[in-house]
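Q: coords below, sequence missing:
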């Protein structure tokens, strides 16, 4: 059996040893190099041709962002960034994801020692190593962003740029089709008044290929749970807001849901909702606390489904695990419509797979068609 070759790049002796200790005990993983700065990382990547690289961001001699750019040009490799939990670390991480990094992990006291967290890292390394097609997806994302107008907003006024949104298609899905590689769409069964979207691994990059394509007059609010820690969701919301014609904010709680606004769940809190009179308001909560992901997609969808029922459109995108499946199953029972991202365009086909295999996906479509499908169902 060919072992997965991993290169660890970090200026911290503790982090290098911690990662080495965590991964070297796996029979299918081999640590091929330990680099203490970006320059050594670039050299070792060229020398050892690793399958996966873990890359620190802040390092002397050469930082992780510069090293990532060089590696993606010379020896394209799945790179997992290792970031601090600061706002600066969050901003740098999002930049790294734009440049082609496949995922990130945070430097905090919970990064090691937690069985679920450690297993998650190992699972990601295995998935990225065995699915080199993931680099094609990230290359697409990076190139499309580099040619995109930097901002749709000019001094608070919407710019005239109009995204190239494909004309929505509509035909009846064949019953029983659960192949995530096939396009399956349905005719609308009523206008939706809200969109609930969940995503995880690969989500920050993928959201940049959905939210900026939503029209300024979408007409409904969009609520989003992306598995991310505090600070990261604020940076993600700010980044998406500069790229989009709709307004994108990090939910703070007690906000009235408004049309043409995207609310990103705040890291460390579940995004819930409360109806007061005719209006619906956001709520932040740490309960339930006995779930792996906070914010959680299931929690958000369950909360919004109680208020909107069949008038809610659920969307599930790239991510590991099955978060969202339970909530979307409940939404489906209430008559809601479910869109799942297809397998070929997912960075990790986990969360959409769970929904597709549960038989509750009304539509299975490529990433770059999700925005058009959302527009179709809400207009």
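A: Yes, it's here. Because the structure is predicted, anything quoted here is derived from the model rather than measured.
Q: CA atoms for contacts and neighbours, from now on please.
A: OK.
Q: tell me the buried residues in the longest helix along the chain?
A: Ranked by residue count and defined by DSSP state H, the top helix of the chain is helix 115-130. With burial defined by 16 or more other CA atoms under 10 Å, the residues of helix 115-130 counted as buried are 118, 121, 124, 125, 126, 127, 128, 129.
Q: between helix 115-130 and the helix or strand just after that helix, find me the angle.
A: Beyond helix 115-130 on the C-terminal side, the first helix or strand identified by DSSP states H and E is helix 134-146. Between helix 134-146 and helix 115-130, the angle comes out at 90 degrees (axes from the mean of the first three to the mean of the last three CA atoms, to 10 degrees).
Q: quick one on the thing from earlier: next one: the longest helix of the chain to chain centre, how far?
A: Relative to the mean C-alpha coordinate of its chain, helix 115-130 is positioned 16 Å out (CA atoms, centre = their mean, to the nearest Å).
Q: now for that helix, which elements pack on it?
A: If contacts are counted by 3 or more CA pairs under 8 Å, 6 or more residues apart in numbering; DSSP states H and E, helix 115-130 sits against strand 52-56.
Q: at 7 Å what do you get?
A: Contact partners of helix 115-130 among helices and strands, from 3 or more CA pairs under 7 Å, 6 or more residues apart in numbering; DSSP states H and E: none.
Q: let's bring in a second model and compare:
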């Protein structure tokens, strides 16, 4: 069965290029195109598509308000299509925080949507998203657990977080509950490098700790959250004896990703071990599952987001299946679970 798409894009040229590009995919069907929000709203109501692509920078409309209406009235996976402007990147970061599942950075002219299949891959991921109302409940231990040292119960010296599809919204939820003096926190979120600075700024405005992009050899300090810049380099942690720093290095993709959550988690397991904490949030695939298991085996406190609150349960599911999570928690309780250690 084909994935049914509605395209919302004000430029006739871009609509034609995008429709042509997606129509060449055997499993994707463009059922309608819209030039503005009003048309888009009617077509979404009429066709009930599997995925909507939304140009967030269309003139004469507020793309964020339109996204809010989609999510409130007919929740549908939305992929934000953004140009190269700084304003567009900032709006895209805000859209991801409001529930858009992914974003795509378009180029110029006939090459706006490339030929590398990345947009089609994002659409296939988005089509697997189902929106359900999270049910509040207590966190639970996983059904099975690999052998690991008993956790000491002490506050972690460093927190490592991994996320992918739907992760920006999840990060806002988790990090907004972090105290201003939180342990150094390092985050890998799968996202195009064009949007990483705006996502860091959006999180910084919403959270008590300082949120910034990681830089090579940057000392990791309490009260700070460091986001991977997403520029084809792995983010890992170096240092010993409580003096840790960020490392950014080129290398092969791990679990299909660069940067990779696994790369971050493995480095934290090796350098910090039982004195660390690891959190794996929503995302497609299995990146982070093996790394969370390494943290678990090193004695670190590990948390996986539960299925009901995930946009996509792939990464947490893979970790839980390995027995890597000490706790499986709804999104809204993850921070409280973590900082119970500090109490």
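A: Received the coordinates, thanks. In this text, all values refer to a predicted model and were calculated from it rather than measured experimentally.
Q: I'd like the distance between the residue sitting furthest away from the middle of the first structure and residue 124 of the first structure.
A: The C-alpha centroid of the first structure is most remote from residue 277, which lies 33.6 Å away (CA atoms, centre = their mean). Distance, residue 277 of the first structure to residue 124 of the first structure, by CA to CA, to the nearest Å: 45 Å.
Q: could you do residue 247 of the first structure as well?
A: To residue 124 of the first structure, residue 247 of the first structure is 32 Å away according to CA to CA.
Q: okay, now residue 337 of the first structure: neighbour count?
A: Residue 337 of the first structure is flanked by 27 other residues according to other CA atoms under 10 Å.
Q: tell me the counterpart of it in the second structure.
A: In the second structure, the residue matched to residue 337 of the first structure (TM-score structural alignment) is residue 301.
Q: Three-state assignment for the closest residue to its match other than its chain neighbours, please.
A: Counting by CA to CA, 6 or more residues apart in numbering, residue 301 of the second structure lies nearest to residue 277, which is 4.6 Å off, once chain neighbours are set aside. With DSSP: H, G, I helix; E, B strand; the rest coil as the basis, the three-state label of residue 277 of the second structure is strand.
Q: for the residue nearest the centre of the first structure, what are its contacts?
A: Residue closest to the mean C-alpha point of the first structure, counted by CA atoms, centre = their mean, is residue 203 at 1.1 Å. Shown in contact with residue 203 of the first structure (CA atoms under 7 Å, 6 or more residues apart in numbering): 226, 318.
Q: what about it, distance to residue 144 of the first structure?
A: Counting by CA to CA - residue 203 of the first structure and residue 144 of the first structure are separated by 16 Å.
Q: quick one, helices of the second structure?
A: Taking DSSP H, the helices of the second structure run over residues 12-23, 37-47, 63-73, 86-97, 118-126, 167-175, 196-206, 261-271, 289-297, 314-321, 334-339.
Q: what's the residue nearest to residue 301 of the second structure aligned with over in the first structure?
A: By TM-score structural alignment, residue 277 of the second structure lines up with residue 313.
Q: what's around its match, how many residues?
A: By the other CA under 10 Å criterion, the neighbourhood of residue 313 of the first structure contains 28 residues.
Q: from residue 253 of the first structure, how far out is the closest residue to residue 305 of the first structure other than its chain neighbours?
A: With CA to CA, 6+ apart as the criterion, residue 305 of the first structure has its nearest non-adjacent residue at 5.6 Å, and that residue is residue 331. Distance check for residue 331 of the first structure against residue 253 of the first structure: by CA to CA, it reads 23 Å.
Q: those two: who's more crowded?
A: Taking neighbours as other CA under 10 Å, residue 331 of the first structure and residue 253 compare with residue 331 leading, 27 against 16.
Q: so residue 261 of the first structure touches residue 224, yeah?
A: No. Residue 261 of the first structure is beyond contact range of residue 224, at 10.8 Å (criterion: CA atoms under 7 Å).
Q: more neighbours: the two, which one.
A: residue 224 (25 against 21).
Q: map that one onto the second structure.
A: Aligning on TM-score structural alignment places residue 224 of the first structure opposite residue 187 in the second structure.
Q: quick one, what contacts that match?
A: Each residue near residue 187 of the second structure by CA under 7 Å, 6+ apart is listed here: 160, 161, 162, 226, 227, 228.
Q: ok, the second one to residue 45 of the second structure distance?
A: Just to be clear, that refers to residue 161 of the second structure. In terms of CA to CA, residue 161 of the second structure sits 37 Å off from residue 45 of the second structure.
Q: those two: which has the busier surroundings?
A: Each of residue 161 of the second structure and residue 45 has its neighbours counted (other CA under 10 Å); residue 161 has more, 25 against 12.
Q: aligned partner of the more buried one in the first structure?
A: Residue correspondence to the first structure (TM-score structural alignment): residue 161 of the second structure is matched to residue 197.
Q: how many neighbours does the alignment partner in the second structure of residue 373 of the first structure have?
A: In the second structure, the residue matched to residue 373 of the first structure (TM-score structural alignment) is residue 337. A total of 18 residues lie near residue 337 of the second structure under the criterion other CA under 10 Å.
Q: so how far is residue 90 of the second structure from residue 337 of the second structure?
A: Residue 337 of the second structure is 31 Å from residue 90 of the second structure, by CA to CA.
Q: just residue 249 of the second structure next, same as before
A: Going from residue 249 of the second structure to residue 90 of the second structure by CA to CA gives 26 Å.
Q: same check for the contacts of residue 187 of the second structure, but in the first structure.
A: Among the contacts of residue 187 of the second structure, the ones still in contact in the first structure (both residues aligned by TM-score structural alignment, their matches' CA atoms under 7 Å) are 160, 161, 162, 226, 227, 228.
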